[in-house]
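Novice: structure, please.
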Amino acid sequence: LTCAPFADLPSDSTMGNAPLVCLSNGHKMPLIGLGTWQSDKEEEHVKVLEEAVNMGYRLFDTAASYGNEEIIGRVMHNFYAKGTMSRCEFFITTKIWPTYLHPDRQMAAFKESLAKLDTPYVDLLLAHQPTCYELDGVTHDPSVTVEMIWQGLEKIYETGLVKAIGVSNWSVEQMERVMKIAKVKIHVAQVECHVYLPQLELVEYCKKNKIVVTGYGSLGSPARKVPFLGRTPNFADSPNMFEEPAVVAVAQKYGKKPQQVIISKKYQLQVLIRYLLDRGICVIPKSSNLERLKTNLHGVVDFHLDESDIERLNNVPHRQRLFMQEHMAGHPEDSFASER
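Specialist: Down below sits the predicted model:
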């Protein structure tokens, strides 16, 4: 296994079964984790989390708005209580929703997440969006800039209750503005990233500034068309990434074995994840299917794509953002305004 760019780690350095990347402040983060959006049904989610830990997952990505921090905290605590795992063996990411991104409200919101997760610290805290809302969760607060949001996160970081801080769904321009005034540089940027939205400019900017990129929606998020926070976003239809000709062709190249001629969708899945990993991007695919959960982790760490294959996937002609975050429209800090 090789490490991502600017990681100062041995080539076999892992956490669980995932390779590690070293953040710019020295904190280590797995490059493969489990996304938990849409995972708020307790019985099912507990089983998936327990199986994921047993498979070697150590990074768990949640958010206050996902409604599952307490479930994650309870499962993690059970592993601590049994003595099979310690807190330092996990990497937990959570996010502050825009309703609480005003600098005066961030600390209380964070401490609520901390209590629900039943942990003395969080490994990574993200501003879920660059837009701040009033307490009704709907009305925009245009007075709060990304610079102000970041200064609030810096105050939380200074307490030592969080090991790293970052942003989610921010643009390059917004990150540039913050990096100019930051006392603590951005450690991680989480963005939608896949073959239909490769984020070439943003990834290049982050590499230059030693910001680790985490990509969500890496498999096309086929189950995204569901209600979220009481409303169903107007998600546009999109092609199936598993049937994208370039993805199929690359999967055939890496999936064929001497006794195997017919390719299964498993290899397209592995290629879609490996495509991001080979670009130094952390991936957090969500699944409640235990076989796919295993494939997402164990099936992507023993091969690499050639540069020519990465270039081919970089240039898939279809371009589409799957998550338009419509609630940001009209806010002065709407990071997708130019795409609307």
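
Novice: alpha carbons only for contacts and neighbour counts from here, please
Specialist: Noted.

Novice: ok, which stretches of the stretch 51-200 of the chain are helices?
Specialist: 69-82, 103-117, 146-158, 172-181, 200-208 (DSSP state H, counting those that start in this stretch).

Novice: figure out how far the first one is from the centre of its chain.
Specialist: When distances are taken as Cα atoms, centre = their mean, to the nearest Å, helix 69-82 is centred 21 Å away from the chain's centroid.

Novice: other SSEs contacting it?
Specialist: helix 42-55, helix 103-117 (3 or more Cα pairs under 8 Å, 6 or more residues apart in numbering; DSSP states H and E).

Novice: equivalent analysis for the last one, please.
Specialist: With contacts defined as 3+ Cα pairs under 8 Å, 6+ apart, the packing partners of helix 200-208 are strand 212-216.

Novice: so what touches the helix or strand that the strand it packs on is followed by?
Specialist: Using DSSP states H and E, the helix or strand that directly follows strand 212-216 along the chain is helix 245-255. Contact with helix 245-255 is made by 241-242, 263, 267-268, 270-272, 309, 312-313, 316, as judged by Cα atoms under 8 Å, 6 or more residues apart in numbering.

Novice: gap between helix 245-255 and the chain center?
Specialist: Centre to centre, stretch against its chain (Cα atoms, centre = their mean), the figure for helix 245-255 is 25 Å.

Novice: for stretch 75-94, measure first residue to last.
Specialist: End-to-end distance for stretch 75-94, by Cα to Cα, to the nearest Å: 16 Å.

Novice: only the buried residues of that stretch, if you could.
Specialist: 75-77, 90-94 (16 or more other Cα atoms under 10 Å).

Novice: what does stretch 220-234 give?
Specialist: For stretch 220-234, using 16+ other Cα under 10 Å, the buried residues are 220, 224, 233.

Novice: repeat that for stretch 265-282.
Specialist: For stretch 265-282, by 16+ other Cα under 10 Å, it's 267-282.

Novice: of all the residues you listed, which two lie farthest apart?
Specialist: Tyr267 and Gly280 (19.9 Å; Cα to Cα).

Novice: measure stretch 211-225 end to end?
Specialist: Using Cα to Cα, the two ends of stretch 211-225 sit 30 Å apart.

Novice: now do stretch 163-177
Specialist: Where stretch 163-177 begins and where it ends lie 23 Å apart, using Cα to Cα.

Novice: let's see this one next to it:
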Amino acid sequence: MAAKISLTLPSGQKMPALGLGTWEATNDNEIETALNTALQLGYRHIDTAAAYENENAIGRVLKQWISSGKLKREDLFITTKLPTVGVHPDRVEIFIKKSLQNLQLNYVDLYLIHFPVGCKFKEGSVHPYANENGETVFEPQTDHVAIWKKMEEQVDAGRAKNIGLSNYNITQISTVLKSARIKPANLQVELHAYLQQRELVDFCKKNGIAVVAYCPVANPGYNKFLVRLGQQPIQLPNLLGDPEVAKIAQKHSKSPAQIALRFLVQIGVAPIPKSVTPKRIE
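Specialist: Coordinates of the predicted model:
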């Protein structure tokens, strides 16, 4: 059972190989129901981010489970992420402290740099600053080495057990590795049977970096996100409708989603499927 399988991080800590993703889960009632369901079913790895704007709701649920004695803090593996507006040496500590406050935790198990690019910061917002034309304003330079040193300081201070990267490519990871005192424990990227990123996964494994897969069933709901941004829907890959996946699912009496997730677990990658539907979470 994937929930019982774990990946060992360089720190020696175990990360459950199946986690609950929470991107696009912004309705408080929805996320609280989903998280309670997941914890009841045995999920212990929960993935969020400052940019998802649901850390407060997640924090309330975690507080209830821990304060009631149903779970100990060390039973859980909680990941959150530094937003693009925090990708600056002066703002790393500010944003991790804010996330910890929202999550009502003293530390997170994994803190990731969400994207390898810094955006202009507007006080009070986790979203990039846009100019009068609605265009995102980026920092003139992103100093990966300086930012990683600030990430390392969060481990030293006990705010994060492990630190890592998200949406970085091999060149960008290599830049961090060359100067790192504490090496990245994890890389989180889009990964599924239709987008296997074999070279990137192999590179990470050779360097002792665990890989977490977001959109592990190819994100069939992505068009809802595009429409909300005012963009046109696009043709999406239908991994769950793939005849080969269906054939394997039928053979093993499983759902196509279970097959898609099991594929990733078997190649040593930790999938974090997102759902707010209790039956799908189960």
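
Novice: where does the TM-score land?
Specialist: In this superposition the chains share a TM-score of 0.90, using TM-score structural alignment, normalised by the length of the second structure; 269 aligned residues with a Cα RMSD of 1.8 Å.

Novice: just to revisit the earlier point, closest to Val122 of the first structure out of the buried residues of stretch 265-282 of the first structure?
Specialist: Cys282 (17.7 Å).

Novice: which residue lines up with that closest one in the second structure?
Specialist: Counting by TM-score structural alignment, Cys282 of the first structure corresponds to Ala270 in the second structure.

Novice: just checking, that match touches Gly21?
Specialist: No - Ala270 of the second structure is not in contact with Gly21 according to Cα atoms under 8 Å; the separation is 11.2 Å.

Novice: joint contacts of those two?
Specialist: With Cα under 8 Å, 6+ apart, Ala270 of the second structure and Gly21 have no common neighbours.

Novice: can you lay out the buried residues of stretch 75-94 of the first structure as a markdown table showing distance to Glu147 of the first structure?
Specialist: Shown next, in a markdown table, are these (distance: Cα to Cα, whole Å):
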| residue | distance to Glu147 of the first structure |
| --- | --- |
| Val75 | 36 |
| Met76 | 34 |
| His77 | 35 |
| Phe90 | 30 |
| Phe91 | 26 |
| Ile92 | 25 |
| Thr93 | 21 |
| Thr94 | 20 |
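
Novice: so which of these comes closest to Asn169 of the first structure?
Specialist: Once Cα to Cα is applied, the member of the buried residues of stretch 75-94 of the first structure that ends up nearest Asn169 of the first structure is Thr94, at 14.1 Å.

Novice: how about the closest one, what's its match in the second structure?
Specialist: So Thr94 of the first structure corresponds to Thr80, using TM-score structural alignment.

Novice: what about its match, distance to Lys251 of the second structure?
Specialist: 37 Å.

Novice: in the second structure, what stretch matches stretch 169-185 of the first structure?
Specialist: By TM-score structural alignment, stretch 169-185 of the first structure lines up with residues 167-183 in the second structure.

Novice: what about Gln95 of the second structure, how many neighbours?
Specialist: Wrong residue type there; residue 95 of the second structure is Phe, not Gln. Per other Cα atoms under 10 Å, the neighbour tally for Phe95 of the second structure reads 19.

Novice: touching, it and Leu82? I think so.
Specialist: Yes - between Phe95 of the second structure and Leu82 there is a contact under Cα under 8 Å: 6.5 Å.

Novice: shared neighbours, the two?
Specialist: Ala50.

Novice: Val108 of the second structure: how many residues sit nearby?
Specialist: 24.

Novice: quick one: it from Trp65 of the second structure, how far?
Specialist: For Val108 of the second structure, the distance to Trp65 of the second structure - Cα to Cα - is 16 Å.

Novice: for Pro233 of the second structure, same thing?
Specialist: Taken as Cα to Cα, the span from Pro233 of the second structure to Trp65 of the second structure is 39 Å.

Novice: again, but for Leu9 of the second structure
Specialist: 25 Å.

Novice: now Cys215 of the second structure
Specialist: 27 Å.

Novice: coming back round to it: can you put the helices of the stretch 51-200 of the first structure in JSON lines and add distance to Glu42 of the first structure?
Specialist: Below are the helices of the stretch 51-200 of the first structure laid out as JSON lines (distance: least, Cα to Cα, whole Å):
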{"stretch": "helix 69-82", "distance to Glu42 of the first structure": "7"}
{"stretch": "helix 103-117", "distance to Glu42 of the first structure": "14"}
{"stretch": "helix 146-158", "distance to Glu42 of the first structure": "29"}
{"stretch": "helix 172-181", "distance to Glu42 of the first structure": "36"}
{"stretch": "helix 200-208", "distance to Glu42 of the first structure": "35"}
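
Novice: so which of the ones you listed comes closest to Lys286 of the first structure?
Specialist: Per Cα to Cα, nearest to Lys286 of the first structure of the helices of the stretch 51-200 of the first structure: helix 69-82, 14.1 Å.

Novice: so that closest one matches what in the second structure?
Specialist: So helix 69-82 of the first structure sits over residues 55-68 in the second structure, by TM-score structural alignment.

Novice: re the thing from before, roughly how far is the match of stretch 169-185 of the first structure from the heart of the chain?
Specialist: 18 Å.

Novice: now do stretch 88-106 of the second structure
Specialist: With Cα atoms, centre = their mean, you get 16 Å for stretch 88-106 of the second structure.

Novice: give me the buried positions along it.
Specialist: Buried positions in stretch 88-106 of the second structure, judged by neighbour count with 16+ other Cα under 10 Å: 88-89, 91-93, 95-97, 99-100, 102-105.
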